[in-house]
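# I would like the atomic coordinates for the input below:
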Amino acid sequence: MKHQEVSVDYWAMLKTMFTYGALTALCWIMLRLFHAVFTLPRRLRSQQENIQNTLKDLQKRFPDLNITEEDLMNAEKELEELTKENEENSEKPPQNTSEKKIPEIVETLEEDKKDI
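Reported below is the predicted structural model:
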């Protein structure tokens, strides 16, 4: 039996490796898209039900209070604005208390007391 030489075709090996890698990435993306297509409507439906249940609960607790879905959505924005205002107020340096004037106690004369 004669000795045989084996030559490695690196170019074909790299091409095959990148092809299988791209195919794997595309399959993973397709699986994620299918997952999103089937789970996103369910998540949105449950989120809508949670909002409606919260509204019903608030209406039971406070019947005079008229809250809509838009109010709930805007409440988060208003909360962020309030926290920013509080942070800005807390960042201002405190005023020097020694410069504040303390009101003086003035004694009234007995004549003034009699007129009252």
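
# from here on, contacts and neighbour counts on C-alpha atoms
Fine.

# Now do the strands for the protein: every range, in order, please.
Assigned by DSSP state E, the chain shows no strands.

# Can you identify each of the helices in it by residue range?
10-61, 69-91, 110-115 (DSSP state H).

# burial measure for residue 56, as a count.
Counted with other CA atoms under 10 Å, residues neighbouring residue 56 total 14.

# residues in contact with it?
Residue 56 makes contact with no residue under the criterion CA atoms under 8 Å, 6 or more residues apart in numbering.

# From residue 37, how far off is it?
30 Å (CA to CA, to the nearest Å).

# how about this one, so we can line them up?
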Amino acid sequence: MKHQQVVVDYWNMIKTSFTCLLLAFSGYILIKMVQTIFWLPGYLQKNQKRLEELASQYSLELDDDKSLTDVLKAQIETTIEEKLPITIEKSDETKAIGADVAANVQSEPKKQK
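Predicted coordinates for the structure are as follows:
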């Protein structure tokens, strides 16, 4: 038998390793895509049914609470109407409030740090 010399080609080993890893990753992606083809339609149908049930539940709740919303709208409108004259007469009230605040500030002792 002749003696044979073994030459280690590191570049070829690294290239082959990366090629095998890339092939395994590509196979994983392919399997996931095929799984998604069969899984996604069922998931979307279940999600659509769940959303429709939720929407119908909320519409029933809103229909029952229409009287409450009408009352709240009326309260908001009356509050807005009441505040409009207050903003016009603001100068007299502001002077009275300012005097009260100034009296309170002068009567409080100063805090030392």
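
# Post the TM-score for the overlay when you can.
Aligned and superposed, the two chains score 0.46 in TM-score terms (TM-score structural alignment, normalised by the length of the second structure); 70 aligned residues with a CA RMSD of 2.8 Å.

# Next, work out how far apart residue 35 of the first structure and residue 28 of the first structure are.
11 Å.

# and if you look at residue 112 of the first structure?
For residue 112 of the first structure relative to residue 28 of the first structure (CA to CA), the value is 93 Å.

# With neighbour numbers in mind, choose between the two.
residue 28 (12 against 8).

# what's the next secondary structure element after the longest helix seen in the second structure?
Among the elements of the second structure assigned as helix by DSSP H, the one spanning the most residues is helix 10-64. Downstream of helix 10-64 of the second structure, the next assigned helix or strand under DSSP states H and E is helix 66-88.

# Give the next helix or strand downstream of that following helix.
Using DSSP H and E, the first helix or strand after helix 66-88 of the second structure is helix 90-107.

# Could you tell me the angle between that following helix and helix 66-88?
Compare the direction of helix 90-107 of the second structure with that of helix 66-88 by axes from the mean of the first three to the mean of the last three CA atoms, to 10 degrees and you get 80 degrees.

# so how far is helix 90-107 of the second structure off the chain centroid?
Relative to its parent chain, helix 90-107 of the second structure has a centroid offset of 44 Å by CA atoms, centre = their mean, to the nearest Å.
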